[in-house]
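Q: when you get a sec, could you give me coordinates for this:
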Amino acid sequence: MIILEIKNLNKKFGGLTVTDNLNMTVKKGQIYGVIGPNGAGKSTLFNLISGYISPDSGTIFFEGKEITNKKPHILCMDGIGRTFQIVKPFASKSVLYNVAVGAFARTNNRKEALEIAEKVVEQVGLGKKRDVLGKNLTIVDRKRLEIAKAIATQPKLLLLDEVLAGLTPSEIDEAIDLVKSIRDSGVTIVMIEHVMRAVMALCEEVLVINYGLQIASGTPEEVTKNPDVITAYLGDDHDAEG
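A: Here you go, the predicted model:
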C-alpha cells in the first residue's frame, strides 16, 4: 500500500528553484531516505509535505487522498508528524510537559495526554529524565525529545529531519535502534539524513536530490554507486560503510 505519493512537485523562491518536478512514492511500513547536499531542497520538501509552505504546482497524496495545500494542524490530525532540524523544546518545562503538548493533538483530557506522554518518554529512552527541564538536556536527549514530541501526536507517517546530526558514533547506533523501533510500532518513516552509515542501515529506498532535482533513486547500495550521486554529494572518495 502506498502511504505517500508526490507527483510533479515544483517550488520556487524568487528565481531559485528548490523543488523541480519532483516525484516520490513511499510504501506503508517503509523507512525511506532523502539525501542530497546542503541547499538541495530536502527541508523544503518536508515543508511542502507537512503544509508549512504551498507548492507552485504538483500534487501530494496521503493514503490515497490529495493533501496539497492543507494546513499543518490538519495534516497532523490526518496522521503526518514531523521533527525539525533545529530543535526547540520548551526550555523551562520538563521533558514530560514537552511531550504532553504533542499528545494534546489527540485528546483534550489532561490525564490522558500525560499517560500518552509517559509511554512515549519511555519509548524514546527518556524515562529517567522525565522531570528534567528542556534547557538542561544534552544534544542527544534534545534530539530524542524532538522525536518524542512528534510521536506523541500518534502519526501514521513520521518525517525525521536530520535527527542524527551532531551525534557521536555510539549515539548514532542508539538512534538507529530507536528509528527501527518506531517503524516496528507501525509508523512509516521518511528521513532526511547526512549520516550515510545510518542511511545504509535503515533505509529500504533512497531519493537523492540536488538543487531540487531528482538525480537518483533506489536502494542505498544502488544510489551510493551512482556516478551522479558521487559527484553531487558523496565525493569521489566516499566509503558507503563510513
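
Q: please count neighbours and contacts with C-alpha atoms only from this point.
A: Will do.

Q: any idea how far residue 64 lies from residue 28?
A: 12 Å (Cα to Cα, to the nearest Å).

Q: swap in residue 141?
A: Counting by Cα to Cα - residue 141 and residue 28 are separated by 28 Å.

Q: residue 229 now?
A: Using Cα to Cα, residue 229 is found at 26 Å from residue 28.

Q: show me which of these two is the more surrounded one.
A: Between residue 229 and residue 28, counted using other Cα atoms under 10 Å, the more crowded position is residue 229 (22 against 18).

Q: which SSE is the more buried one in?
A: If you go by DSSP states H and E, residue 229 is part of helix 227-229.

Q: residues contacting that helix, please?
A: With Cα atoms under 8 Å, 6 or more residues apart in numbering as the contact definition, helix 227-229 has outside contacts at 208, 215-216, 223.

Q: over to stretch 134-152?
A: Against stretch 134-152 from outside (Cα under 8 Å, 6+ apart): 81-84, 87-95, 98-103, 116-117, 120-121, 124-126, 158, 160, 163-164, 166-167, 171.

Q: just the buried subset of those residues, please.
A: 81-84, 89, 94-95, 98-103, 116-117, 120-121, 124-126, 158, 160, 163-164, 167 (16 or more other Cα atoms under 10 Å).

Q: here is the second sequence; please produce its structure so I can put it next to the first one:
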Amino acid sequence: MRAVAETLLEVKQLTITFGGLIAVNNLNMQVRIGEAVGLIGPNGAGKTSAFNLISGVYKPTQGQVVFNGEDITGLPPYEVCRKGIGRTFQVVKPFGAMTVLENTMVGGFIRTSNRAKARSIAERVLEQVGLDSKANLLAKNLTLADRKRLEVAKALATEPKILLLDEVLAGLNPTEVEEAVQMIRTLNQSGISILMIEHVLQATMALCKHIVVLDYGKKIAEGTPEEVTSNPEVIKAYLGDEYETAIN
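A: Modelled structure (predicted):
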C-alpha cells in the first residue's frame, strides 16, 4: 500500500503534441514528500518528455504541473529549479575544462551569488555523492560512472526538494549500478523525493515502492513493483513474454 504523505509534485492531464505526435497524453501522476517513484516504459514512451514538461523545458499543450501546492505550469527551467525541482539529463555533458568542484558550484549559484557559499554547497554535495576526493580533477577526465555522479551532484547543488533522475544507471557495470543505487537510496532517506526514469528494472524495483508505466505517451499502469510487473498490459508493452514466463 502506498504511504500516506503530503503530495509534493502532481501532474494533471499533462499533454504535449509535436505536430501530429502526442508525446505525452493526459498524464496524471503524483510524487509524495519523501517518496521514490519510478517512471518506466519502452523507448519513445514519453518519459523524458514528461520530465521536460515538469522541469519547464517544454510548455504543455494542456494540463498542469503543481509543485508544493503551487501551479508552476509553463515557468522557465531556472524558475522551476529555484522552486526546488532538480534534474539530471540522460546524456551527461559536464564542463570538461572545469574541475569537478567548479562544475558542481554552477548548481550552487542558483541559490547564491556568493562564490564562497557556492563552493561550500558544492563541497558538501561532492561528499554526498562520493566525489570529494576528485574535486580538483578536470571533468573531462572522469569515468562514465563518475560523470553520472557529477550530473547528480550538479542537480543536488541546487538544493532540490525533489530530484528527477533520467537514466543515471545507463551504461554502468553491475558494481557501479549497486553503488549508484545505494547513493540514490541515501539521498532519498535524507528527505529528498525521487522521480526516476530507468531501464535497469532491478534497481528501480529496489528503490521505488511506487511505479508508473508509460506507453505511447499514456499511463498504462501504476502501483507497487509487484503490481506493475504482473500487469498483462505492462508485460505486453514493455517487459515481454519472456518476463511473464520467468515469473510463472
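
Q: can you calculate the TM-score here?
A: The TM-score (TM-score structural alignment, normalised by the length of the first structure) is 0.98; 241 aligned residues with a Cα RMSD of 1.1 Å.

Q: show me the contacts of helix 227-229 of the first structure that map onto strands.
A: Secondary structure from DSSP state E places 208, 215-216 of the contacts of helix 227-229 of the first structure in strands.

Q: top of the residues you listed by neighbour count?
A: residue 208 (25 neighbours).

Q: quick one: map that one onto the second structure.
A: By TM-score structural alignment, residue 208 of the first structure lines up with residue 213 in the second structure.

Q: can I assume its match is in contact with residue 219?
A: Yes: using Cα atoms under 8 Å, residue 213 of the second structure makes contact with residue 219 at a distance of 5.7 Å.

Q: which helix runs longest in the first structure?
A: Ranked by residue count and defined by DSSP state H, the top helix of the first structure is helix 169-184.

Q: can you spell out which helices and strands pack onto that helix?
A: Judged by 3 or more Cα pairs under 8 Å, 6 or more residues apart in numbering; DSSP states H and E, helix 169-184 of the first structure is in contact with helix 196-202.

Q: please enumerate residues in contact with the helix it packs on?
A: Contacts of helix 196-202 of the first structure (Cα under 8 Å, 6+ apart): 31, 33, 172, 176, 179-180, 193, 220-221, 240-242.

Q: let's see that with 10 Å instead.
A: 30-35, 164, 169, 172-173, 175-177, 179-180, 191-193, 205-206, 219-221, 224, 234, 238-242 (Cα atoms under 10 Å, 6 or more residues apart in numbering).

Q: just the buried residues from these, in PyMOL please.
A: To isolate the buried members of the contacts of helix 196-202 of the first structure in PyMOL, using 16+ other Cα under 10 Å:
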select buried, resi 30+31+32+33+34+35+164+172+175+176+179+180+191+192+193+205+206+219+220+224+234
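
Q: how about the residue nearest the centre of the first structure, nearest residue that isn't a chain neighbour?
A: Residue closest to the average C-alpha location in the first structure (Cα atoms, centre = their mean): residue 160, at 1.5 Å. Nearest residue to residue 160 of the first structure, sequence neighbours excluded (Cα to Cα, 6 or more residues apart in numbering): residue 191, at 4.5 Å.

Q: and that neighbour, what is it in contact with?
A: Here residue 191 of the first structure is in contact with 31-35, 42, 46, 82-83, 158-163, 179, 199, 202-203, 206 (Cα under 10 Å, 6+ apart).

Q: need the counterpart of it in the second structure.
A: Match for residue 191 of the first structure (TM-score structural alignment): residue 196.

Q: confirm that match sits in a helix?
A: No: Residue 196 of the second structure is assigned strand when assessed by DSSP: H, G, I helix; E, B strand; the rest coil, not a helix.

Q: give the helix, strand or coil label for the residue of the first structure positioned farthest from its centre.
A: Here the first structure reaches farthest from its C-alpha mean at residue 111, the gap being 28.3 Å by Cα atoms, centre = their mean. Here residue 111 of the first structure is helix, with the state taken from three-state DSSP.

Q: which one in the second structure is aligned with it?
A: Counting by TM-score structural alignment, the partner of residue 111 of the first structure is residue 116.

Q: ok, residue 120 of the first structure next?
A: Checking with TM-score structural alignment, residue 120 of the first structure has residue 125 as its match.

Q: what's the match for residue 168 of the first structure in the second structure?
A: Here residue 168 of the first structure is matched to residue 173 in the second structure, going by TM-score structural alignment.

Q: tell me how far its match lies from residue 64 of the second structure.
A: Taking Cα to Cα as the measure, residue 173 of the second structure falls 38 Å from residue 64 of the second structure.

Q: so for these two, which sits in the more crowded spot?
A: residue 64 (22 against 10).

Q: number of residues surrounding residue 185 of the first structure?
A: 10.

Q: then residue 138 of the first structure?
A: By other Cα under 10 Å, 10 other residues sit near residue 138 of the first structure.

Q: which residues of the first structure fall in helices?
A: For the first structure, the helices defined by DSSP H occupy 42-49, 72-78, 95-103, 110-123, 139-151, 169-184, 196-202, 220-224, 227-229.

Q: in TSV: those helices, plus distance to residue 17 of the first structure.
A: Compiled in TSV, the helices of the first structure are given as follows (distance: least, Cα to Cα, whole Å):
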stretch	distance to residue 17 of the first structure
helix 42-49	11
helix 72-78	23
helix 95-103	33
helix 110-123	38
helix 139-151	29
helix 169-184	31
helix 196-202	26
helix 220-224	23
helix 227-229	19
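
Q: isn't residue 190 of the second structure up against residue 34?
A: Yes: with contact defined as Cα atoms under 10 Å, residue 190 of the second structure counts as touching residue 34 (8.4 Å).

Q: which neighbours do these two share?
A: Contacts common to residue 190 of the second structure and residue 34, judged by Cα under 10 Å, 6+ apart, are absent.

Q: shared neighbours of residue 213 and residue 219 of the second structure, anything?
A: Common neighbours of residue 213 of the second structure and residue 219 (Cα under 10 Å, 6+ apart) are 39-41, 45.

Q: ok, back up a step: farthest-separated two in the contacts of helix 227-229 of the first structure?
A: Greatest spacing in the contacts of helix 227-229 of the first structure, by Cα to Cα: 215 and 223 (9.3 Å).

Q: perfect, that will be all.
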